[in-house]
Structures are given as structure tokens and as C-alpha cells.
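**Q** with the sequence up front, the predicted model follows.
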Amino acid sequence: MQEGIDPMTFQAVKPFLGERVSLKLSDARLTILRSGWQCTLSESQQDRSLAYSVAGQIPYYYRSPSKIALDFQERRHALEMVLDLATKIPRTPKFQRSHFGEILCSVYLEEAFSLRRLYAKLSMTTAEDTNVHKMDAFFVNTKKKPYDYIAVEAKTSIRPMPGSKFTGHRQGIYRQLIQSLDGYGASDGRFDLVAIRDNLERESFTSDEAKQIRQDLVPPGPPSLKILGMAVVNTNSVIPQDIDYVLTASCKQTFEFEALVVTDLASLAGQAYKNVKQHLGGRK
């Protein structure tokens, strides 16, 4: 992926981005199978915090901006509509961390690479404490002709935790990432393409762009579809053996890898959702 940061209306993640480095093998005897990168994010920048900044984007991942706007355009009870902005967010820390990781990855890709989200998959959850299945997110680069499409599978981990043994992400989320991509078959791809066409955020695209996207996503789908495996992990969990594993593990899918590194994911996610609830109000 080539970097190409464009100015956006609001930068939720870009001010917190540190150095993005290419991942290297620690063992020269291994055979590298894919490219990988790692970007470290600071959790505060001057008078802004990453948790608060991302919190401002969270409601848009559970309801599309156009549907939120429609409620207000129809002059529904404004206070009730404000409460509804937070009604679909997860209640438990486990799912807050998982959802936050997906949202952080999504905002990062939009701001750092000028990618455009095709639809908000978390808006399709059927209860607060659930995750969506298949791929976690889909993006398009409309600056390329033909358009480039990126499917994202994201994993998160709060390890290491006090009092627990940590042997590496290759025993946890990195192995799960490989297994998820390994099991992603043709029927899964067809399901996702239909879901995108049915839920495309048309307001984010011109009519010509939306028409081209829908045409491209008719099965078998675009030949330019790329798969990106992502992970959000804590700084003190980054070890060479895990990098070796994720760059060399066999997988049926061809994909690239990107890790986002934060200081304390559990605290970051918890504070972000706390900010949402504080500003939008709690459930009745």
C-alpha cells in the first residue's frame, strides 16, 4: 500500500500517527510470504486525546450519517435522536475493545491512505454485544482507474495482562487472523459483495462512482480486490517471533499485513466508549 494522505474535514487519527515501518524477519532462514508494516500511535497530542478523538467517529459506525441526518430532517424528538446515536454501542468491555479496534483500523485507512469506506459493517449487528462475521471492512480507492478495492480482516488484543502468561500473538490473534483468512471461501466473498451492494453508503459517492462500484462488485467481483490483515496490539506485546510468524505463515489467501500499536488498548477503548456515553447520554 502506498501512502497518500489527503486533508479531510476532521482528522481523528492522523495527528496521533507515529513512524510507520516495514516489518523485517529476525530469522534469515525463514521465507517471507507477505509484506507487513507497523505504525505506532500516541495516545495524546497537545490538548487532544486519541480516545476522545476516535470517540467522535464511533456513532457513524453503528448508523450511517445519512440515516442519522434523516431523523433530524424529519424533526423527530431531538433529545431522543441524540440518545439513539449511542443505543447500538456495545455494553461489555470485551466487545467495546473488539469494535474499537475495527473502528480504529478503519479511520486509520481512511485518513492515512485516502481510502473510502463502502459501508459501516457494525451497523448490521443485531445486538449490542455481538460482532459481524466474514470480512470486517471494505474500502475503495476511487483515485485509481480501475478502482482499487481493499477487504480488511482486523484482530485486537489487550495482552499481556497482569497475572497471565503471554507467549506471543502467534498463539492468539495472529494465528486467528491466518485461520480466518484461510477459511474465507468463494461463498463468503459472494455474501460480502451482496452485502456491500445492498448497504453501499451512496451519499459518500457521486452517482457515477456509486454506479461503477455496484458494477465492479457484481460477482465474481473486481480483479483488483486486495486483502489486508490488520491487528491492534499493545506496545509491550510486540516481539520478533510474532512478526516472523505473521510474515511467513502459510495461508490460502494472498494478503498484506498492518499492525497498529498503542500503549494500552483496554484503557483506550474503555475511555472512548465512556466519552460517547457521557456526551450522548446513557440508556434508559
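**A** Received it, and whenever you're ready, just let me know what you need.

**Q** only C-alpha atoms from now on, for both contacts and neighbour counts.
**A** Will do.

**Q** and Arg97, how many neighbours?
**A** A count of nearby residues for Arg97, using other C-alpha atoms under 10 Å, gives 24.

**Q** Gly270 is in contact with that one, correct?
**A** Yes: using C-alpha atoms under 8 Å, Arg97 is in contact with Gly270, at 7.3 Å.

**Q** what about Lys67, distance to Asn199?
**A** 12 Å (C-alpha to C-alpha, to the nearest Å).

**Q** those two: which has the busier surroundings?
**A** Taking Lys67 and Asn199 together and counting by other C-alpha under 10 Å, Asn199 has the greater number of neighbours (16 against 11).

**Q** next one: the more buried one from Glu111, what distance?
**A** 22 Å.

**Q** if I've got this straight, Trp37 is in a helix?
**A** No: membership of Trp37 in a helix is not supported by DSSP: H, G, I helix; E, B strand; the rest coil, which gives strand.

**Q** ranges for the helices of the protein?
**A** For the chain, helices defined by DSSP state H occupy the ranges 50-55, 65-73, 78-84, 93-113, 173-182, 186-199, 207-216, 240-248, 265-280.

**Q** tell me which of those is the most buried.
**A** helix 50-55 (a mean of 23; mean count of other C-alpha atoms under 10 Å).

**Q** make TSV out of the helices of the chain and add distance to Ser22.
**A** TSV is the format used below for those (distance: least, C-alpha to C-alpha, whole Å):
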stretch	distance to Ser22
helix 50-55	23
helix 65-73	35
helix 78-84	41
helix 93-113	15
helix 173-182	17
helix 186-199	29
helix 207-216	31
helix 240-248	11
helix 265-280	22
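
**Q** alright, now check it against this:
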Amino acid sequence: MSCSFGSPDSECGLSRYYPEDISVIPLSACNKDVTNYLATLGLSGRGHGQTDLSEQDLILNRSGRFGLSEEEKNNLTVCPKHRYDLTTRWTGGRRNTCAHPEHVGRKTALKEPRRVPMFLSTQMYRTYNTVVPVGSAMCNPCRKRAVKDAERDVERPTGSQDLSSDQPGPSSYPQSTMGPPSQPVGTAASTSTALKATSQVSSSESSSVISETPIVETTFESQSSSTSEGEANISTWVDEQHQQEQNREALNKAVDQITEGRISPLRSSLNTPWEEVN
């Protein structure tokens, strides 16, 4: 039995931390409790960090195996080295630089990094087709942006993909994974019915739209007229203000010459009629 997670860059073998494990086993047999390990990463199960992950989930996530069917998962096997390198002995938990694919600025070590939960890891893969493993560090600005992106996906209309699913979007499937699920039974028929209904409504409404066109044009003309009047009023007000400024400057110059600068210049004009002030 060979390991499904080996590669030229990551050879299979034994784990030096668990020398008693010497066999390649099915992925479905990986059932160790990882709750305490996740808690050390700050994935405690509260707020946006909430998580309910199994050992199998961690192995699949950190190896970049997204969107697999249950049958495909059941066919996977794992050696001791990859089993622990992708779970409790994963070295990425010691990295403190932001893992966001579009992080702005230099990547420096974060003093108190926030760790990426499962739903954000899935979001990063869907959006950027990049594996950002569960437990990776992320700076606060990038995390806030990622959370907003995830919330927007959740709020999409019916028919959009559900973020809680671990399957990536259609444009994000790598060549080695399965494509998007097939269309549910009955979808084509319901879509055809909806299109026919839309066509009937459009034809029945076309005459009413044509009859209402003169009203719309009249409304536009009245709006255009009111806009022109408003612009004329603004122009008149600006001219009056400019004239007041010129008169005030002339008065200040005359007063300054007569008093030889002993009286401070006027800085504003009285807009209220003198009779009303008295």
C-alpha cells in the first residue's frame, strides 16, 4: 500500500515523533482527536475562529485536496510521516508572517497573529486558487478583508455556492480534482418554465412601457428645467459674493490709508439688511 500524499518534494516514511507507527493506513482510519491541538492555534470554536475539524479534515486541507467526493476520500492512504506532518507536527504553525495571497507591504513577523480557520482557508482557495492551510498566520487587515469576502459569498442569492461546503468554485478546480457537481434533477425543466414565464410577462408589458414613454420624457424635461434654474441661481449668488469681496477690499484700502493702519480691516460683509438688524 503506497501513500497518496507523497511527492518528489515530500518523500514518504516514518515519523520521528511516533516511531511506533510503521504502516501506511487508509485516510478513513485517521481519527485522532485534534481539539487540543487546534486550541493551541487559537481555533477554539468561538466567533469567526470556530471550527469542528477532524484529523482527516486537516490532512486534506493542508495537502490542498479540496472538493473530493466521499469515494475519492475513501481511496486515499497516508504514511506516518505525512499523517503527522499535516496535523499535529505541521511546521506552518510556527510561521508568524501573513499568509494572505494579496498581502500589501513587506511581510514581517506578527506579534500576535490570528490563525486561519477552515472557512477562511476554503474562501482563499476559491478566490485565489491558492492553498492557505488551516492554522496559517494572517494580519488583522487581511483577515478583516477575507472575512468580508466570505460573508459576501454567504449572502449570495439562492443558487450560489455555500461557503460551508469544502468544495471550491467551478473556476478554482485544479486539474487533479473533480469538477463541480452535476446539475440537480429537475433544474433544467424548472429553468425552462421560468424562461417561458419571463417571455410572456415581457410581451404583455411591452405595450404599457411604450405608452408610458412620453410621461418619462416629460419628467426628464422638467428635471432638466429645474436643474438649469438651480445653476442660474448659484451663478447669481457667486457673482454677488465676488462683488462684495471687491467692495470690501476697496473700503479696507481706503480706511488703511486714512488711519495709517491703526484700524483692523473688515473680514466679512453684512448680508442682513440694516433695517432688520436695528
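**A** Yep, it's here. Bear in mind the structure is a predicted one, so any value in this text is a computation, not a measurement.

**Q** would you pull the TM-score for this pair?
**A** For these two chains in superposition, a TM-score of 0.19 is obtained (TM-score structural alignment, normalised by the length of structure 2); 96 aligned residues with a C-alpha RMSD of 6.7 Å.

**Q** picking that back up, Thr40 of structure 1: which of the helices of structure 1 is closest?
**A** helix 93-113 (11.4 Å; C-alpha to C-alpha).

**Q** which strands or helices does the closest one pack on?
**A** Secondary-structure packing of helix 93-113 of structure 1 (3 or more C-alpha pairs under 8 Å, 6 or more residues apart in numbering; DSSP states H and E): strand 116-117, strand 148-156, strand 225-234, helix 265-280.

**Q** what is the shortest one packed up against?
**A** By that I understand strand 116-117 of structure 1. Applying 3+ C-alpha pairs under 8 Å, 6+ apart, we find strand 116-117 of structure 1 packed against helix 93-113, strand 137-141.

**Q** same for the last one, what does it pack against?
**A** Spelled out, that is strand 137-141 of structure 1. Using 3+ C-alpha pairs under 8 Å, 6+ apart, strand 137-141 of structure 1 is in contact with strand 116-117, strand 148-156.

**Q** report the angle between that strand and helix 93-113.
**A** Relative orientation of strand 137-141 of structure 1 and helix 93-113, computed by axes from the mean of the first three to the mean of the last three C-alpha atoms, to 10 degrees: 10 degrees.

**Q** any chance of TSV for the helices and strands packed on strand 137-141 of structure 1, columns mean neighbour count and distance to Trp37 of structure 1?
**A** Below are these laid out as TSV (neighbours: other C-alpha atoms under 10 Å; distance: least, C-alpha to C-alpha, whole Å):
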stretch	mean neighbour count	distance to Trp37 of structure 1
strand 116-117	20	20
strand 148-156	23	14
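
**Q** distance to Phe72 of structure 1 for those strands - can I get that in CSV?
**A** Output for those, formatted as CSV (distance: least, C-alpha to C-alpha, whole Å):
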stretch, distance to Phe72 of structure 1
strand 116-117, 23
strand 148-156, 32
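
**Q** so which of these comes closest to Ile173 of structure 1?
**A** Closest of those to Ile173 of structure 1 is strand 148-156, at 6.1 Å (criterion: C-alpha to C-alpha).

**Q** what helices and strands are in contact with that closest one?
**A** Checking 3+ C-alpha pairs under 8 Å, 6+ apart, strand 148-156 of structure 1 ends up next to helix 93-113, strand 137-141, helix 173-182, strand 225-234.

**Q** for Gln271 of structure 1, which non-adjacent residue is closest in space?
**A** Ala51 (6.0 Å; C-alpha to C-alpha, 6 or more residues apart in numbering).

**Q** in contact with that neighbour, which residues?
**A** Glu43, Leu268, Ala269, Gln271, Ala272, Asn275 (C-alpha atoms under 8 Å, 6 or more residues apart in numbering).

**Q** could you check how far it is from Leu17 of structure 1?
**A** 13 Å.

**Q** equivalent analysis for Lys226 of structure 1, please.
**A** Taking C-alpha to C-alpha, one finds Lys226 of structure 1 at 24 Å from Leu17 of structure 1.

**Q** and Cys105 of structure 1, by the same measure?
**A** Note on Cys105 of structure 1: its distance to Leu17 of structure 1, by C-alpha to C-alpha, is 12 Å.

**Q** and for Ser44 of structure 1?
**A** For Ser44 of structure 1, the distance to Leu17 of structure 1 - C-alpha to C-alpha - is 10 Å.

**Q** show me which of these two is the more surrounded one.
**A** Leu17 (18 against 14).

**Q** my read: the more buried one touches Gln38, true?
**A** No: counting by C-alpha under 8 Å, Leu17 of structure 1 stays clear of Gln38, with 10.9 Å between them.

**Q** what do the two both touch?
**A** When C-alpha under 8 Å, 6+ apart defines a contact, no residue borders Leu17 of structure 1 and Gln38 alike.

**Q** which residues touch the residue nearest to Arg20 of structure 1 when sequence neighbours are not counted?
**A** Of all residues not flanking Arg20 of structure 1 in the chain, Cys39 sits nearest, at 4.3 Å (C-alpha to C-alpha, 6+ apart). Listed by C-alpha under 8 Å, 6+ apart, the contact set of Cys39 of structure 1 reads Leu17, Gly18, Glu19, Arg20, Val21, Glu258, Ala259, Leu260, Val261.

**Q** how many residues are close by the fourth one?
**A** Right, the one you point to is Arg20 of structure 1. 15.

**Q** residue contacts, it?
**A** Contacts of Arg20 of structure 1 (C-alpha under 8 Å, 6+ apart): Trp37, Gln38, Cys39, Thr40.
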